[in-house]
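Engineer: Fold the following.
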Amino acid sequence: MSNLPVVVIGAGPQGLAVAAHLLERGIEPLVLEAGTGPAAAVADWGHVRLFSAWPELVDAAAGRLLAGTGWVAPATGYPIGSQWISRYLAPLAEALGDRVRYGTTVTGVGRKGRDRLVDAGRGEQPFTVHVDVDGTEERIDARAVIDASGTWSTPNPLGADGLCALGEKAAAGFLSYRIPDFHDAARFAGKHTVVVGSGHSAATAVNELTRVAKQHPDTRVTWVLRRGNVGNTFGGGTADELPERGALGARAQKSVEAGIVDLVTGFRVERIDTTDTGAILISEDGRALPEADLVVALTGFRPDLSFLSEVRLELDATLQAPVRIAAEVDPNVHSCGSVRATGAADLAQPEKDFYLVGAKSYGRAPTFLAMTGYEQVRSVVAELAGDHEAAARIDLVLPDTGVCGGAGLFDDPSGAKGGACCAPAPTLLQIGRAPVNA
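Structural biologist: Down below sits the predicted model:
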């Protein structure tokens, strides 16, 4: 199988980095991307600013490959997604040339001539990757497969039980599962926007809406948390080793304290009623929020495992992440900066030479850093190249969030048993209980 390529699923930051590392090791990559260009998922949130600085957003092997083209790495600043593409990811994809195939959707991965049940000779058979190219089926043989497809295509629904709330599909016209482009302030000015979620994306949306509300005081913003307490929602502030990440939560907290944002806790969406002009969220305990012109559902993502049904995987039952890293990234226990970096040994699956890397390797865990993925990629490619010493070595120490101990007990309204233990717990000055519709 040494003459076959390593197939990489996804031409995002980690997928392109995989290809750069493979080339550096003398192994031929083939990157399959469903979108029409590099980093298609990043392009969808190209208006959003990253909290990681440029040096943390460029993979080392990718940088070495690009240096040969005369490319100069951006040294300072915090790009928005579109700048990440134009100044790094697109040049990297161009340098890889026809090793990246666009408009190619992976529909299945298996072992050639062996379904999931067959043991005999399984590891000696190449992988077969089934793809759809503009409606035409193709088969690609591969010596190894690295799935870096991420989770962007499968956002979690609004329903608190992990399934769509009643009426959620009918309310689609009033819902967004991505951070909207708030540069079009007129779309939100003087209107009521509800943000559901407790992660960095939600804080980003709240901060952008605060900017609109300061310019247009009749703008209403409601921030909904499923948990009964704030917990670590506001992050570690100045204790966060990524300053811009810490600042996200700090700014959002100030908006709540100033009364610009109404924060509602313990609100678990069960039903969505729609009118001609908006959507009304109704919780499991019967509370109803005032009608919203737009509901921004930022409740996380989940991995798409549908095309991996013939691959033998060992995933955690809760997070759908590789079992050896699940406990480290479980949001009930840890924040993203309190975990160790992961490598090939952590990501290996029962299916020999198959790996999940990047955001998909974290399953449903809500926090992932580009630098985490780059370290995963370095280690996995070293293992495939037979450099077991380099694969076993961990070259990255993750920056701490300044928050540890998890998010607290789900139903603890006081927050006394959760939140920050590495930094002072955030003080909540305003938690609203929304009026119940008559």
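Engineer: CA only for contacts and neighbour counts going forward, please
Structural biologist: Noted.
Engineer: Report the secondary structure state of Ser379.
Structural biologist: For Ser379, the assignment made with DSSP: H, G, I helix; E, B strand; the rest coil gives helix.
Engineer: Then the one 10 residues further on?
Structural biologist: For Glu389, the secondary structure call by three-state DSSP comes out as helix.
Engineer: Next one: it from Arg378, what distance?
Structural biologist: 12 Å (CA to CA, to the nearest Å).
Engineer: cool, and Pro74?
Structural biologist: For Pro74, the distance to Arg378 - CA to CA - is 21 Å.
Engineer: more neighbours, those two?
Structural biologist: Between Pro74 and Arg378, Arg378 has the larger neighbour count (other CA atoms under 10 Å), namely 25 against 16.
Engineer: Please enumerate the helices of the stretch 251-400 of the chain.
Structural biologist: Counting by DSSP state H, counting those that start in this stretch, one finds helices in the stretch 251-400 of the chain at the ranges 323-329, 344-347, 370-384, 388-392.
Engineer: got a list of what the most centrally placed residue in the chain touches?
Structural biologist: By CA atoms, centre = their mean, the mean C-alpha position of the chain lies nearest to Ala359, the distance being 5.3 Å. Applying CA atoms under 8 Å, 6 or more residues apart in numbering to Ala359 gives the contacts Ala148, Gly150, Thr151, Phe368, Gly373.
Engineer: for those residues, which one is nearest Trp223?
Structural biologist: Phe368 (22.6 Å; CA to CA).
Engineer: nearest residue to that closest one other than its sequence neighbours?
Structural biologist: The spatially closest residue to Phe368, leaving aside those adjacent along the chain, is Ala359, at 6.0 Å (CA to CA, 6 or more residues apart in numbering).
Engineer: gap between the one you found and Val311?
Structural biologist: In terms of CA to CA, Ala359 sits 19 Å off from Val311.
Engineer: Likewise for Leu89?
Structural biologist: 29 Å.
Engineer: can you check Ala258 too?
Structural biologist: Ala258 is 52 Å from Val311, by CA to CA.
Engineer: Those two - which one has more neighbours?
Structural biologist: More crowded of Ala258 and Val311, by other CA under 10 Å: Val311, with 21 against 12.
Engineer: name the element the closest residue to the more buried one other than its chain neighbours belongs to?
Structural biologist: Distances taken as CA to CA, 6+ apart place Gly110 nearest to Val311, at 5.7 Å, with adjacent residues excluded. Per DSSP states H and E, Gly110 falls inside strand 104-111.
Engineer: Show me what that strand is packed against.
Structural biologist: Strand 104-111 sits against strand 29-32, strand 127-133, with contacts defined as 3 or more CA pairs under 8 Å, 6 or more residues apart in numbering; DSSP states H and E.
Engineer: One more sequence to fold, the one below, so I can look at both together:
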Amino acid sequence: MEQRRAKSVAIIGAGPVGLAAAAHALERGLKPIVLEAGPHAGEAVRQWSHVRMFSPWEYNVDRAARKLLEDAGWNAPEPSHYPTGGELVAQYLAPLAERTALRDYVHTSSRVVAISRAGFDKVKTKGRESAPFSIRYRNGAGTLSLEADSVIDASGTWFNPNPAGANGLTAIGEDEAQNAIAYAMPDVLGKDRSRYAGKRVAVLGAGHSAIGTLIDLVRLSESAPGTQPIWLLRGNNPEKAFGGRANDKLSARGELGATFARLVKDGKLAMEVGFQATHITKTEAGLRIGTGSACCDRHVIVDELVVATGFRPDFSFARELRISLDPALECPPALAPLIDPNVHSCGTVRPHGARELAQPEPGFYIAGMKSYGRAPTFLMLTGYEQVRSIVADIAGDREAAERVELELPDTGVCSGSSLDPGSAASCCGSTPEQATNVSCCAPARTANAPASCCG
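Structural biologist: Okay, here's the model as predicted:
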């Protein structure tokens, strides 16, 4: 009797969600092919290895991945411990990719550059569904290609950050000032300390990455005199960044917001609200960040700028596929109403799977952070549920694909700053010399001060 060939599933990205997809594929008797652009599994997580997560280990391990690890003799971390990104890699992602059955299916330093249907361009329709996917990728041997029956794009968004410009475009001069700009969440207290110690540092953004970086900069100022953190906030309500504080069901995240609120109240950092950056200019005095406001020449002058304004997906390699995206969020259209940041906060998004993530191109799915497009509310545990459902759908188990197998904490599972959730945060330190860094248009404000264009 002829043996039936196992369906192959190409998985783009060897992060937490990509590896979970591969684990579920193996469990279903499918053949995963994981293509990771970086030199190691979890390459994006390694970039924020200093960041402590808001969620303990019990929320960060996928079920199918756990089984593979346990079969390999893995000792699970303490469920209640809050890991850093570095611990997530060392104790979970690296062992999963290198010491389990997945090791034969994970290909690192393999960057996907294009995907199509074998023998079909985007326009041709007849017979398209039965053609395998053709995945072109680059590694040390050059440009190669492989075929797969299905594709799960779990490549994430980490390496495609949003720019500083308030209109979604790079600020004029931003590209030319790259040597004084960092994106996301630099390791202010660790490997990047010398870059920021004793400097005037502006942080643009209002999410967890921004406030975590600002907290670390205030701590840095305690041991490095002259370090002056400045918060550039696009909106006019600083209190939105404080989160639920004591009411947050994830205590570590709540304490992050509470700590930041205390720092703002105590005047530990300068603040510019309603700051819509449009121009960045390198001057002898430093980096001049201006708003281009019609009412006045509002600006700050700093030594370094940290842009923590979120991320956006890159679909350039899927141009020959038939994909459909929400026009605002750049996520699968069926998912958009569930994750719209104008409506939802972290934790209000119900579990979802193959049905919401399916594309007009049969067999192609977008999962993980990338599935959320520009929305900032992605939860790791939600990603695990996504790929469980997707793999079930690929395997033909429609009942399992439709079934919800996830219950989330009331406020969700996100990631935070280097704040240790088990200890009280120190707010000691000298007040930054704010007046010398901020233009006359908008003096440093506190959370309770009115936000007007010219102060």
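Engineer: returning to that earlier point: how close does the equivalent of the residue nearest to the centre of the first structure over in the second structure get to Pro376 of the second structure?
Structural biologist: Aligning on TM-score structural alignment places Ala359 of the first structure opposite Met369 in the second structure. Counting by CA to CA, the gap from Met369 of the second structure to Pro376 of the second structure is 9 Å.
Engineer: cool, and Ala447 of the second structure?
Structural biologist: Taking CA to CA, one finds Ala447 of the second structure at 23 Å from Pro376 of the second structure.
Engineer: Those two - which one has more neighbours?
Structural biologist: A side-by-side neighbour count of Ala447 of the second structure and Pro376, using other CA under 10 Å, places Pro376 first with 20 against 17.
Engineer: quick one: contacts for Ile11 of the second structure?
Structural biologist: So Ile11 of the second structure contacts Gly18, Ala21, Ala22, Pro32, Ile33, Val34, Leu35, Val151, Ile152, Asp153, Ala154 (CA under 8 Å, 6+ apart).
Engineer: Name the SS class of it, please.
Structural biologist: strand.
Engineer: Over in the first structure, tell me which residue corresponds to it.
Structural biologist: Using TM-score structural alignment, the partner of Ile11 of the second structure in the first structure is Val8.
Engineer: same check, this time on Lys240 of the second structure
Structural biologist: Under TM-score structural alignment, Lys240 of the second structure pairs with Asn232 in the first structure.
Engineer: quick one: what helix or strand has its match in it?
Structural biologist: Following DSSP H and E, there is no helix or strand that holds Asn232 of the first structure.
Engineer: So what's the residue count around it?
Structural biologist: When neighbours are counted by other CA under 10 Å, Asn232 of the first structure comes out with 25.
Engineer: And the one 4 residues further on, by the same measure?
Structural biologist: For Gly236 of the first structure, the count of nearby residues is 31 (other CA under 10 Å).
Engineer: do Gly140 of the second structure as well
Structural biologist: Other residues close to Gly140 of the second structure by other CA under 10 Å number 8.
Engineer: okay, now the residue lying closest to it once chain neighbours are set aside: neighbour count?
Structural biologist: Leaving aside its sequence neighbours, Gly140 of the second structure sits nearest to Ser109 (CA to CA, 6+ apart; 7.4 Å). For Ser109 of the second structure, the neighbour count with other CA under 10 Å is 16.
Engineer: Give me the aligned partner of Ser109 of the second structure over in the first structure.
Structural biologist: So, by TM-score structural alignment, Ser109 of the second structure is matched to Gly103.
Engineer: Ignoring the adjacent residues along the chain, who's closest to the counterpart of His81 of the second structure in the first structure?
Structural biologist: Residue correspondence to the first structure (TM-score structural alignment): His81 of the second structure is matched to Gly77. Spatial nearest neighbour of Gly77 of the first structure, excluding adjacent residues (CA to CA, 6+ apart): Ala53 at 5.6 Å.
Engineer: what residue of the second structure matches up with that neighbour?
Structural biologist: Aligned partner of Ala53 of the first structure by TM-score structural alignment: Pro56.
Engineer: now do Ala90 of the first structure
Structural biologist: Per TM-score structural alignment, Ala90 of the first structure is aligned with Ala94.
Engineer: before we move on, what about Ala170 of the first structure?
Structural biologist: By TM-score structural alignment, Ala170 of the first structure lines up with Glu176.
Engineer: I'd like to know how far that match sits from Ala354 of the second structure.
Structural biologist: 42 Å.
Engineer: Just want to know which of those two has more residues nearby.
Structural biologist: Legend: neighbour count by other CA under 10 Å for Glu176 of the second structure and Ala354, higher for Ala354 (23 against 12).
Engineer: mind listing what the more buried one touches?
Structural biologist: Tyr365, Gln386, Val387, Ser389, Ile390, Asp393, Ala401, Glu402.
Engineer: Count the residues that sit near Phe133 of the second structure.
Structural biologist: 25.
Engineer: correct me, but Leu209 of the first structure touches Asp184?
Structural biologist: No: the pair Leu209 of the first structure and Asp184 fails to qualify as a contact (CA atoms under 8 Å) at a distance of 11.0 Å.
Engineer: neighbour-wise, which of those two wins?
Structural biologist: Leu209 (26 against 10).
Engineer: That one pairs with which position in the second structure?
Structural biologist: Structural alignment (TM-score structural alignment) places Leu209 of the first structure against Leu217 in the second structure.
Engineer: repeat for Pro322 of the first structure
Structural biologist: By TM-score structural alignment, Pro322 of the first structure lines up with Pro332.
Engineer: what's the answer for Val380 of the first structure, then?
Structural biologist: Using TM-score structural alignment, Val380 of the first structure sits opposite Ile390 in the second structure.
Engineer: quick one: the closest residue to that match other than its chain neighbours and Thr377 of the second structure, what's the gap?
Structural biologist: Leaving out its chain neighbours, the residue that sits closest to Ile390 of the second structure by CA to CA, 6+ apart is Ala354, at 4.6 Å. Here the criterion is CA to CA. By it, Ala354 of the second structure lies 19 Å from Thr377 of the second structure.
Engineer: hang on, Arg128 of the second structure packs against Lys122?
Structural biologist: No: the pair Arg128 of the second structure / Lys122 is not scored as a contact, 9.4 Å apart, by CA under 8 Å.
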